[in-house]
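A.B. asks: Based on what follows, work out the 3D shape:
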Amino acid sequence: MLQKNLLIAIANVVMVWSSFAIGAPNTSEQAHLLPDTGSEPLSLARAIELSLKNNQALAGLQAKAEALGAVPAQVGALPDPTLGLNALNLPTDSFNLDQEPMTQMQVSLNQSFPFPGKRNLKRAAAEYEASAAAKTVLDKRLQVVARVRGNWWQLAYLDRAIEIIRQNQDLMRDFVEIAQTKYKVGKGLQQDVLLAQLELSRLINRRLPLQGMRDASQAELNSLMNVDPIKPIQLPSLPADISLPELPTESVLLQRAVDTRPLLDVKRERIEAARTRLDLARKEYYPDFKLGAAYGFRDTSDSTGRTLPNLATFRLSVNLPIYSKAKQSKAVDQRSSEYFQYKYVFNESLRTIQTEIIRNHALYQISREQVSLYGTAIIPQARQTVAAMLSAYQVNEVDFLNVLNTQITLYNAQINYWEALSNAKQSLANLAASVGSEDLYE
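C.D. replies: Next up, the predicted model:
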């Protein structure tokens, strides 16, 4: 009776393993249905759409860009004129308007005029800053899309890894039953039972940190979409053919980044803004003008009884930059240093982007080769080895430890496959952002 139960248990393990192995990834069959989290499946395109629509950091930068877009017209306008109403030469003994000939009620209008060219320079500097802010929004979009892609593919990997471990837990429970049955009929060792139980505990231990990582990635993806961080995310089934394209050379991508990366345009605009402010500082050596006109009304007569005429006044004044050594010269020095600072920042940003491209290009190539290696060689070979070991174990030609080790090798390879695929997709997303494209051969 025990021998009959043993054969039934082994047959069940073979059936479970066969169905599990068929679902393992290879180059022609990679689709799988991820665990249901109790919510509608969230496609990558939908996640990107929601993030670009609802991301608060992106919305904040957009509001800032709109605010700076309103600045050029303001700084390029003339200062507001001043209107004055004056009572001149009032006698303090009576405050009578017709007592003294010089008493008058005066209306004045004054307008300041910056030296020619200053307003245009102020407007130009503000326009460069507004343009930089708008392009900062574009670069932030790239970063948001890259983070969404990265977290989405990280979730895909973790979901699949957790599912593989759960399936192997079921398989290990069957192995425990087989080992116990063989031990009872005198064809196995007690250590086989202990080994199977130990591996089952290891699987549980391995699943726990993966679940924690999934919760963290889910929270970050929800945050990018501006939804409740603990909202469950269910991913849809992946397509049967997940492409990992061949990329252009690093030099081609580096040149594309120079031409299209918004962050570099931001730095260029700020260099131009700094150069314009330097030109404006040099203009401050020249004086500004103030024109004014006034009209005085008199309600008095002279000694002959003749009504005195009203009075008109005209003014022209300029400021005198006589403290230029302490003010204007220092301002020029300041703006000159700021100009070079922005040039240094541009060069540093360019080097950082180049480093990011080279690093992510290399990481992508490594992960792409690993995906191919696991899908075409390691996993098929591991399947064949497990099948052979199970067949040999049924007739006592191999020991239980060998069967266990080959099964561990298989599920490790399957998990590593999905991790490599996720890493490749994340590197591709980061590479697209570094180059200046929301997607790169996706």
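A.B. asks: switch to C-alpha atoms for all contacts and neighbour counts from now on
C.D. replies: OK.
A.B. asks: was I right about Lys118 contacting Leu280?
C.D. replies: Yes - contact criterion Cα atoms under 8 Å: Lys118 and Leu280 qualify, at 6.1 Å.
A.B. asks: Centroid-nearest residue for this protein?
C.D. replies: Geometric centre of the chain, nearest residue: Gln143, 2.5 Å, by Cα atoms, centre = their mean.
A.B. asks: doesn't Ala432 make contact with that residue?
C.D. replies: No - if you go by Cα under 8 Å, Gln143 and Ala432 don't touch, sitting 9.4 Å apart.
A.B. asks: now the residue nearest to the centre of the chain, what's its secondary structure?
C.D. replies: Following DSSP: H, G, I helix; E, B strand; the rest coil, the label given to Gln143 is helix.
A.B. asks: the helices in the protein, which residues?
C.D. replies: Along the chain, the segments classed as helices by DSSP state H run 2-22, 44-54, 56-69, 71-76, 118-184, 190-224, 250-260, 262-283, 328-373, 379-394, 400-435.
A.B. asks: Make a markdown table from these and add distance to Lys231 to it.
C.D. replies: Below are these laid out as a markdown table (distance: least, Cα to Cα, whole Å):
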| stretch | distance to Lys231 |
| --- | --- |
| helix 2-22 | 30 |
| helix 44-54 | 14 |
| helix 56-69 | 18 |
| helix 71-76 | 41 |
| helix 118-184 | 14 |
| helix 190-224 | 7 |
| helix 250-260 | 36 |
| helix 262-283 | 33 |
| helix 328-373 | 31 |
| helix 379-394 | 35 |
| helix 400-435 | 22 |
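A.B. asks: Quick one: closest of the ones you listed to Thr82.
C.D. replies: helix 71-76 (17.4 Å; Cα to Cα).
A.B. asks: Quick one: distance of the closest one to the chain centre.
C.D. replies: Taking Cα atoms, centre = their mean, to the nearest Å, the mean C-alpha location of helix 71-76 is offset from the chain mean by 31 Å.
A.B. asks: name the helices or strands packed onto that helix?
C.D. replies: Under the contact definition 3 or more Cα pairs under 8 Å, 6 or more residues apart in numbering; DSSP states H and E, helix 71-76 sits against helix 118-184.
A.B. asks: another one to check against the first:
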Amino acid sequence: MRRIIFILLFLNFILSIYSQKHKIEILENIIEEALQNNPQLLAARKGVSAVRTEIAQATAWESPQIGVEFRQTPVQSFPNPLKNGMETDYYFQQMIPFPGKLSAMGNALQNKVSMTEMEYETLKRKIIRQVKSAYYELYYIQRKIQINAENQEFMKKFVDLATQHYEVGMGNQQDILRAQTELSLLINEGMTLQKEERTTKAMLNALLNRPIESEFGFIPDIEVSIPPLTLDELLQLAEAHRPELKAMKFAIEMNKAETRAAKREYFPDIMTRVMYMDMAMTKNDFWSVMVGFNFPLFPWSSGKYTSRVEEKELRVNQSEYELQSMKNMIVFEVQEAFVKLETYKNLMLLYKTTVIPQAEQTLNSTIAAYQTGKTEFLMVIDAYRMTLMAKLDYHMAVMNTMNSLASLEQAVGLELENILDAKSNE
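C.D. replies: Have a look, this model is predicted:
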């Protein structure tokens, strides 16, 4: 029984080591980790929270003033104000804003909070796009490394085959040298690809806020399944869901609310004061109440307030033009991403269903012909290179297809599954 337990523990240890060395990186898990740990997003979340605190600051009254005043104290009593004073006044003073001023500013800041939240969503979409781009690039590099390793083994067999043909008089030494040269080029390319892989892994680690030298696992094969999409539907979804548009609409509402708040500055604030007067020379004390107003529209002060209103109205116009500019840019981004997606998707299918099978068939027939002495070794090399390029181009098409899809998702403001859900609910 102890031996069985020991064997099971040993196997579990071996499997854990194997899984660490052959860790599979799933895109959904990577994105979730980025959304939780990316420092840009963490900073943006704190920024949203900070903006929320501005509402309480802007809608609160000014703090009251409490004071004491010593009056009619003889000069001979200086510096003691309590000595022989005739009167001591105690007062409480409060500035009361004109009704509606603070609520208007609070409304403006509430729109600012909503705008900041949409800016956070925009940044989140950007980070997701960057993670996907690096993920798909790593996929392509790892496939190039795989193909390179396979081709090194393949070329070693070519070297042996060319050597055998040379030894029996069916080939020449140039064939051996060509095969050895191709093998050397593949080995050199493999080392270059390893450097590219480390660079891309470092980029992903930075996006995930991992230590830069952290090991990153293997990207599994990508099964591309993209249902038919129409440009008109995507444009409608982008107008409804793109966070940049929502942020700019909130910016317009914020500027309009600030304009209303600026116009309310025309109205006077109210200053109130209650005072208790302690009289030293009489038995009777006194009290008083003061009410005062400020007058913003006096000739020497009105320019400050009218200019502020003018500024806010111009900000509204500026925001409206920026919104229209963003709408135009989004139409372009959606169209560009849509065209690229369709192009690369068709190219990927062409390589998968036609080009690669034909290239492999050509290579196999060329090898068979070389083995029987019916063709030159150079033809084998050419067929091999054609097959190699077809496989690399296929994986590049997969990468470009998925990158185009990621760009389209960012342009629309929704993930593919959400796009499909929105279409089905229409």
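A.B. asks: So for Ile233 of the first structure, which of the helices of the first structure sits nearest?
C.D. replies: From the helices of the first structure, taking Cα to Cα, the stretch that ends up closest is helix 190-224, at 6.7 Å.
A.B. asks: Could you give me the buried positions within the closest one?
C.D. replies: By neighbour count on 16 or more other Cα atoms under 10 Å, the buried set for helix 190-224 of the first structure is 192-193, 195-197, 199-200, 203, 207, 210, 214-224.
A.B. asks: can you count the residues close to the aligned partner of Thr260 of the first structure in the second structure?
C.D. replies: In the second structure, Thr260 of the first structure lines up with His241, judged by TM-score structural alignment. Residues near His241 of the second structure, counting by other Cα atoms under 10 Å, number 16.
A.B. asks: ok, the residue lying closest to His241 of the second structure once chain neighbours are set aside - contacts?
C.D. replies: Take His241 of the second structure and drop its neighbours on the chain: the residue closest to it by Cα to Cα, 6 or more residues apart in numbering is Gly413, 5.5 Å away. By Cα atoms under 8 Å, 6 or more residues apart in numbering, the residues touching Gly413 of the second structure are Arg125, Ala238, His241, Arg242, Pro243.
A.B. asks: Just the closest of the residues you listed to Ser214 of the second structure, please.
C.D. replies: Scanning the contacts of Gly413 of the second structure for proximity to Ser214 of the second structure, where the rule is Cα to Cα, the winner is Arg125, at 24.6 Å.
A.B. asks: Might one say that that closest one is in contact with Ala411?
C.D. replies: No - counting by Cα under 8 Å, Arg125 of the second structure does not reach Ala411; the two are 9.2 Å apart.
A.B. asks: Just want to know which of those two has more residues nearby.
C.D. replies: Per other Cα under 10 Å, whichever of Arg125 of the second structure and Ala411 has more neighbours is Ala411, with 29 against 23.
A.B. asks: Map the more buried one onto the first structure.
C.D. replies: Aligned by TM-score structural alignment, Ala411 of the second structure pairs with Ser434 of the first structure.
A.B. asks: same check, this time on Ile145 of the second structure
C.D. replies: Matched by TM-score structural alignment, Ile145 of the second structure corresponds to Ile162 in the first structure.
A.B. asks: what number of residues lie near that match?
C.D. replies: Ile162 of the first structure has 23 neighbours, counted by other Cα under 10 Å.
A.B. asks: which residues sit in contact with the nearest residue to Met386 of the second structure once chain neighbours are set aside?
C.D. replies: Of all residues not flanking Met386 of the second structure in the chain, Ala359 sits nearest, at 6.4 Å (Cα to Cα, 6+ apart). Applying Cα under 8 Å, 6+ apart to Ala359 of the second structure gives the contacts Ala383, Met386, Thr387, Ala390.
A.B. asks: a markdown table for those residues, including distance to Tyr321 of the second structure and neighbour count?
C.D. replies: Shown next, in a markdown table, are the contacts of Ala359 of the second structure (distance: Cα to Cα, whole Å; neighbours: other Cα atoms under 10 Å):
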| residue | distance to Tyr321 of the second structure | neighbour count |
| --- | --- | --- |
| Ala383 | 58 | 21 |
| Met386 | 53 | 19 |
| Thr387 | 53 | 21 |
| Ala390 | 48 | 20 |
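A.B. asks: Between these, which sits nearest Trp300 of the second structure?
C.D. replies: Within those, proximity to Trp300 of the second structure (Cα to Cα) peaks at Ala390, which comes in at 78.9 Å.
A.B. asks: unless I'm mixing things up, that closest one is touching Leu350, no?
C.D. replies: No - contact criterion Cα under 8 Å: Ala390 of the second structure and Leu350 do not qualify, at 10.4 Å.
A.B. asks: Good, wrapping up.
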